[in-house]
Structures are given as C-alpha cells and as structure tokens.
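In: 3D, please:
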Amino acid sequence: MVEANFTTVVEFILLGFSDLPSLQGFLFAIFLIIYISILVGNGLIIVITKVTTALQTPMYFFLGNFSFLEICYTSVTMPRMMSDLWTQNKNISLLACAVQLGFLLSLGGMESFFLAIMAYDRYVAICKPLYYPLIMNPQKCLQLVSGAWISGIPVQIAQTCNIFSLSFCGSNKLNHIFCDIPPLLKLACGDTFLNELSVYAGSMIFVTVPSLLILLSYIKILKTILKLPSAMGRRKAFSTCSSHLMVVGLFYGSAFITYFRPKSSHSSGTDKILALFYTIVTPLFNPIIYSLRNKDVIMAIKQLLPK
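Out: Below is the predicted model:
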C-alpha cells in the first residue's frame, strides 16, 4: 500500500518563472537581448584575438578560449529557458535533464580552471617578466588550455551519474530555471547524504582549489606590484589584473554561495537569482570588462569595425 502511493518520475516540470505569469513575454525579450549580447560580445573577443597581430600573446590566447567557453556555457541553459518562456511547455525528460546538468557541470568546471590559468599567466607576466616567454611558450599554453577543456569532464560526468542514480518519486516539479544539483536533491527519495557529500567534494575540487590558487597568485602579484618603482607601471599592472578579478568575483561569489550554503538555507528564489549570476551575468560582463578596461582590445576593435 505504501509503495502504491509513490509515482516514479519520468520527467520534470521546470517551473522557472511561472510565478510571474504576466511577465513571461517581457522576460523572454530580456533574455533574448542578453543572449544575443553574449554571443556578439564574446564572439567579437574571439575574432579580434585571432586576427589582430598585437593580440597574439598567451593572455589573449586564454581570453579567446575563455570567451568561446562562455558562449558554450550560456548556450546550455539560455535557449531552453527562452523556449520555456515562449512555448510555456516546461516539461523536460530525465535524459534531457541529465544531459543539461552534465554539460553545465563540465563547462562550469572548465571555467573555474580557465580563471585559475589566467591568474597564473598574470602571475608569471608580473612576477617573472624575464622568464615569461620561456615559461608561457606556445606548447605550454596549448597544454594548459587542453587540460582545462578536458580535465573536468570525467569527474563531472560521474557527478551527474551520481545524482541521477537517485530515485525521484512524488512531485516532479523542479522549482528552478534549469536542471541543477540543489533543486534535484530536493526531489530525490531516500537518504541523499552520500550524494550531498560527493557534491561538496566536487565543489572543493572545482571551486575551492582553483580559487585558492587564484588568491595565492594575486597575493604574490600584489607584493610585486607594490615594489615597482614607477607609479605608471603600478597602475598598468593593477588595471590588467582588476579586469580578471572582477570576472573571478562574479563567478566564484555566486558559485560559493550556491554550493556551500547549508541545505536548510536554500530557497528557490535565491537559487534562481544565483543561477542567473553564474550562468548569465558573468558571460555577459566578460567582454565588457575586458574591452572597456583594456586599451589593446579597444584599439583592436576600432581597427576591426571599419572592415
């Protein structure tokens, strides 16, 4: 009798912004504008880092790859969100949900590694300028980028399989804007302690460790900058690093709050806002931050636009 009262879930209903029925069209228009801006802005960064001779350096090589990653990362969630708002068909199968989560986690892990690599690049450039061409040679840059692209995939696929090995019964209403770990765990049946433990372990690898490496790099960078005799040199070094630090703060700030908050403090509204930050706001502001605060990028854009 007890077993008969449970219904095995075969698909989820992504509630998204269904609590704002009068704003569905407005939200669709806003997200469409944001998505196009992300594609155009990051696409422009990719193009100028490829065609501009002055930007053929390791820093811009990493930036070009990072911008391409941002496009992929956003494309995992935003087209589906806009489709739900436009069609009002919010059903998503377990397989589609698992695929979305797998790509989201893998690309999120890659982004975390890329931010750490870019911090390491700035550390070498500022703290060891004479050795920079030797350390950050083309082969080393290619190895770092390849490692960032592929290293997180096996772990995050295992993490996705771990989440979807759970049984989902009862309610199939996923109160979120896309398939993510915290709202999925809320719908899981039985004891999820081990699954939550694996999520924390994965977060330690893909969030905490890279963020600590970034922090260590910037502590050493700050010490080196403060020792520079020229005020202009200090300003230039601070300007170069501040752009990267803004992107780091946006991404890691929201990721830390999402995956390291106590389960009791999770609320659907807060989770949705944080999800928008690490999947949409960071990719949107990435090209703005790097272009507006970088004279080389602005000059390259000015040279490219007339063509």
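In: When you work out contacts or count neighbours from here on, use the C-alpha atoms and nothing else.
Out: OK.
In: Please, where are all the helices along this structure?
Out: 24-51, 58-87, 94-127, 132-135, 138-150, 153-164, 181-187, 193-203, 209-226, 231-260, 268-276, 282-292, 295-304 (DSSP state H).
In: Reformat those as a markdown table; add distance to residue 11 and mean neighbour count.
Out: Below are these laid out as a markdown table (distance: least, CA to CA, whole Å; neighbours: other CA atoms under 10 Å):
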| stretch | distance to residue 11 | mean neighbour count |
| --- | --- | --- |
| helix 24-51 | 23 | 17 |
| helix 58-87 | 15 | 19 |
| helix 94-127 | 5 | 21 |
| helix 132-135 | 50 | 14 |
| helix 138-150 | 30 | 15 |
| helix 153-164 | 12 | 18 |
| helix 181-187 | 12 | 19 |
| helix 193-203 | 21 | 15 |
| helix 209-226 | 35 | 17 |
| helix 231-260 | 24 | 16 |
| helix 268-276 | 19 | 16 |
| helix 282-292 | 29 | 21 |
| helix 295-304 | 46 | 15 |
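In: Which one of the ones you listed lies nearest to residue 173?
Out: Comparing the helices of the chain by their distance to residue 173 (CA to CA), the top pick is helix 181-187, with 8.2 Å.
In: what's the offset of that closest one from the middle of its chain?
Out: 20 Å (CA atoms, centre = their mean, to the nearest Å).
In: Centre of the chain to stretch 107-114, how far?
Out: 6 Å.
In: swap that for stretch 243-258, please
Out: Distance of stretch 243-258 from the chain centroid (CA atoms, centre = their mean) equals 9 Å.
In: just stretch 95-103 next, same as before
Out: That offset, for stretch 95-103, works out to 16 Å (CA atoms, centre = their mean).
In: How about stretch 218-238?
Out: With CA atoms, centre = their mean, you get 28 Å for stretch 218-238.
In: what's the span of that stretch from first residue to last?
Out: From its first residue to its last, stretch 218-238 covers 11 Å (CA to CA, to the nearest Å).
In: Including distance to residue 13, could the helices of the chain go into CSV?
Out: Listed next are the helices of the chain as CSV, based on distance: least, CA to CA, whole Å:
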stretch, distance to residue 13
helix 24-51, 16
helix 58-87, 10
helix 94-127, 10
helix 132-135, 50
helix 138-150, 31
helix 153-164, 16
helix 181-187, 12
helix 193-203, 22
helix 209-226, 34
helix 231-260, 21
helix 268-276, 14
helix 282-292, 26
helix 295-304, 43
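In: to compare against the first, here's another:
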Amino acid sequence: MFPAGAILMLTAAVRDLHMAFPLRYLTDVRTSTPGIWLNNPWITPLRDDDPEVQFIDCDYPLIYRSNFVPYHFMHALIDRLGDRLGAAFGPTHYGGDVHISPQEAEYMSQVEEKIGEDIPFWIIAPGWNSTFTVKHWSAARYQDVINAFKDRVLFVQVGRDGTRHPRLSSVLDLTGQTNLRQLIRLVYRSQGVLCPVNLVMHLSAAVKTTSGHYGRPSVVVAGGREPPQWEMYPNHQYLHTVGALSCCAEGGCWRARTFATGDGTAYDRPNRLCVNRVEQLPRCLHIIRSTDVIRAIERYFDGGVVKYLKPGEIAVCDSAVRSHLSM
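Out: The predicted model follows:
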C-alpha cells in the first residue's frame, strides 16, 4: 500500500502527464486515500472491466538512488508513469496537485467553528506513527516553540487516530478530529505549518493559499533521515542535518526507528535502527534546537509574508484555548 505522501506525489505525475499531452489520455486512480483526489480535474471515472483500460502500478524505484541524484520525490512518480506509458514528460509545478472546490473555499474552517472568528493560525503536527519513530522530534522542544510565540501566533495541533501525539499546551487541539479532507481544508486556511517530514509538509506545497497562490510558510524539522533535495520545497524552511554527522554524511540514512519497538516487523531489524542517539533522540534531530525552529518561523514574519496576531485576535484566541482545555 502506498503511503499518503507517495499518493500525493502521484497527483503531480497525473497533472504533468495531462499538461504535456493534452487530450491524449484519460486517467483514473485506485488508491487508499480518495480524499486527495477529490475535485481533481485530471481524473475521469473508468471501469475496471473496460478492455481499453490499462492498469499501471506506479511504484518509485528512483528512491533507491535518492542520495546520489538531484531529484525530488515527485520526479520518481513522473519518471515511472512516463516509463510505463513510453511518454517522457517533466514536472510543471514544484509540488503535488490537491484541489479545493469553490464550495469548500466557502466553508467555515474548524478553527473558526471553535473560536467563533476567522483568525490566522499555524498548523502544528508533532505526532508520529509506530513505523517511523525516527522522525519524532522532542515534545518539549515543540512546546518551547509554542511558548516563544505566545500572544503572537495561534497554533492548531492536528494528527490522525492511530498515531502517537504529544500533549501540548496553549494550542487549539484538533488531534483525531479531522478526516483527510478536513485536514486539507485546514491546510488551505492556514497561515503556516510546523511539522516533521510527513503528509502535512507535502500538503502545504500542494494546496493553494486562500489568496490563490502557492507558497505557504512551512517549517520542517527534518534531521538526517531523508536527503533534502528529495523532500524539500523552495519556500520551506527545511531544517536538515545531512552532512553534519557521519551517519548521514553523504545523504539520508533512511532508517526507520530510534529504538526497536518489539513488534516483530522488519523495521526492528538492526539495519533499520538509528545508530547515533542522544537523550532518546536521533542525534540528527537532537542538534536541531527549539531556537532553530523559532528563528525559522520568525523569518516569515520578519520578511513580511505573514503578520502576527492583532490585539483583539489575541484576546479571542486566549479565551478559546482556555475554553477548549476546560471541555
């Protein structure tokens, strides 16, 4: 089963196929995340039993060369689809292709529903799943970041069920309260995003802002697992440590877990475990301090692409967060 991030990269491949060869192909998809494809203009419903339908399994073997070639994740799906069709084409946009319908654009966000006003907010997604625990930064450091922006930024915590989530204070907590489409709409409404390398990071580049352009401020706590060129987007503050440690000196380590979990899967094998740990963290994440993340967020405000909360908005946020915590 494809991870959600790979499916989002497939949206880029489908878009770019049609941009390169207008009217030549009809495309449909069978994936585990249909919400990503909602409103997609490049999708035409096709029947599985149609004799003219060709099934293509879009895996992405380019990932095995990701430390050595200057390609992004999206190139892997583009190359694979082009290879299977015998039709070479390239990317037209640096990111996936997720669409908000005009009706969805009019929806009140879940944040506005909770607060009662349309107030700017940043999404924070600090959770992790049991497969890739090596991506987890420090909950205490996330809290340091939140505290540093008290009365300046409203953080809205998100995360899906089945994932571990640190309990953070002074946030509007929507953990477990968003399906995939609701998460996409939250990203659409958000002023910025703070997260590790995950689906939220890719959505921040694939979903336009409410003003209709790409380029949402996003700070990504990446460490040394993935090679930066494979994951990062041009407008992101992508905090990686590839090249700073011997274990990721020439590229991402691609390890899965900080410690073995005892679940009996291949991810507990020695070759999938972090080999350089300190204070319960992979060293590549340990050396990214809360001050690094704070400064990365501040750059967007210093540069003027976003603005801090106004005095009236601060009072509304404080009241809403206190009310939320008492529920």
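In: now what about the TM-score between them?
Out: With the length set by TM-score structural alignment, normalised by the length of the first structure, the two chains reach a TM-score of 0.25; 129 aligned residues with a CA RMSD of 6.4 Å.
In: ok so, going back, mind checking the helices of the first structure for the one nearest to residue 14 of the first structure?
Out: helix 58-87 (8.4 Å).
In: Would you mind confirming that residue 186 of the second structure is in contact with residue 110?
Out: Yes. Shown here, residue 186 of the second structure and residue 110 form a contact pair, counting by CA atoms under 8 Å, at 7.3 Å.
In: Neighbour count for those two, which is higher?
Out: residue 186 (21 against 18; other CA atoms under 10 Å).
In: Using the three-state scheme, assign the more buried one.
Out: helix (DSSP: H, G, I helix; E, B strand; the rest coil).
In: So it versus residue 223 of the second structure, what's the distance?
Out: 26 Å.
In: Let me see the contact set for residue 258 of the first structure.
Out: Neighbouring residues of residue 258 of the first structure by CA atoms under 8 Å, 6 or more residues apart in numbering: 271, 274-275.
In: neighbours around the closest residue in space to residue 91 of the first structure that isn't next to it in sequence, how many?
Out: Leaving aside its chain neighbours, residue 91 of the first structure sits nearest to residue 13 (4.5 Å; criterion: CA to CA, 6 or more residues apart in numbering). The tally of other residues near residue 13 of the first structure (other CA under 10 Å) stands at 17.
In: Residue 13 of the first structure contacts residue 183, doesn't it?
Out: No. Using CA under 8 Å, residue 13 of the first structure is not in contact with residue 183; the gap is 11.8 Å.
In: Quick check: neighbours shared by those two?
Out: In contact with both residue 13 of the first structure and residue 183: residue 174, using CA under 8 Å, 6+ apart.
In: Residue 161 is in contact with residue 181 of the first structure, correct?
Out: No. Counting by CA under 8 Å, residue 181 of the first structure does not reach residue 161; the two are 11.5 Å apart.
In: which ones are touching residue 278 of the second structure?
Out: Each residue near residue 278 of the second structure by CA under 8 Å, 6+ apart is listed here: residue 286.
In: Sorry, slip of the keys, the one I care about is residue 132 of the first structure.
Out: Per CA under 8 Å, 6+ apart, neighbours of residue 132 of the first structure: 124-125.
In: Looking at the contacts of residue 258 of the first structure, which is nearest residue 61 of the first structure?
Out: Using CA to CA, the contacts of residue 258 of the first structure come closest to residue 61 of the first structure at residue 275, 27.8 Å.
In: Check the spacing between the closest one and residue 226 of the first structure real quick.
Out: Taking CA to CA, one finds residue 275 of the first structure at 37 Å from residue 226 of the first structure.
In: And the residue nearest the centre of the first structure?
Out: residue 108 (4.5 Å; CA atoms, centre = their mean).
In: Name the nearest residue to it, ignoring sequence neighbours.
Out: residue 73 (7.2 Å).
In: Check whether that neighbour really touches residue 105, as I assumed.
Out: No. Between residue 73 of the first structure and residue 105 there is no contact under CA under 8 Å: 9.3 Å.
In: Now for the closest residue to residue 250 of the first structure other than its chain neighbours: which residues touch it?
Out: Of all residues not flanking residue 250 of the first structure in the chain, residue 282 sits nearest, at 6.0 Å (CA to CA, 6+ apart). Taking CA under 8 Å, 6+ apart, we find residue 282 of the first structure in contact with 247, 250-251.
In: Same list, those, but as JSON lines with distance to residue 141 of the first structure please.
Out: Shown next, in JSON lines, are these (distance: CA to CA, whole Å):
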{"residue": "247", "distance to residue 141 of the first structure": "21"}
{"residue": "250", "distance to residue 141 of the first structure": "25"}
{"residue": "251", "distance to residue 141 of the first structure": "23"}
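In: Show me what the longest helix along the second structure is packed up against.
Out: Looking across the second structure with DSSP H, the single longest helix is helix 4-20. Applying 3 or more CA pairs under 8 Å, 6 or more residues apart in numbering; DSSP states H and E, we find helix 4-20 of the second structure packed against helix 73-85, helix 199-206.
In: Any chance of CSV for the ones you listed, columns mean neighbour count?
Out: Output for these, formatted as CSV (neighbours: other CA atoms under 10 Å):
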stretch, mean neighbour count
helix 73-85, 20
helix 199-206, 24
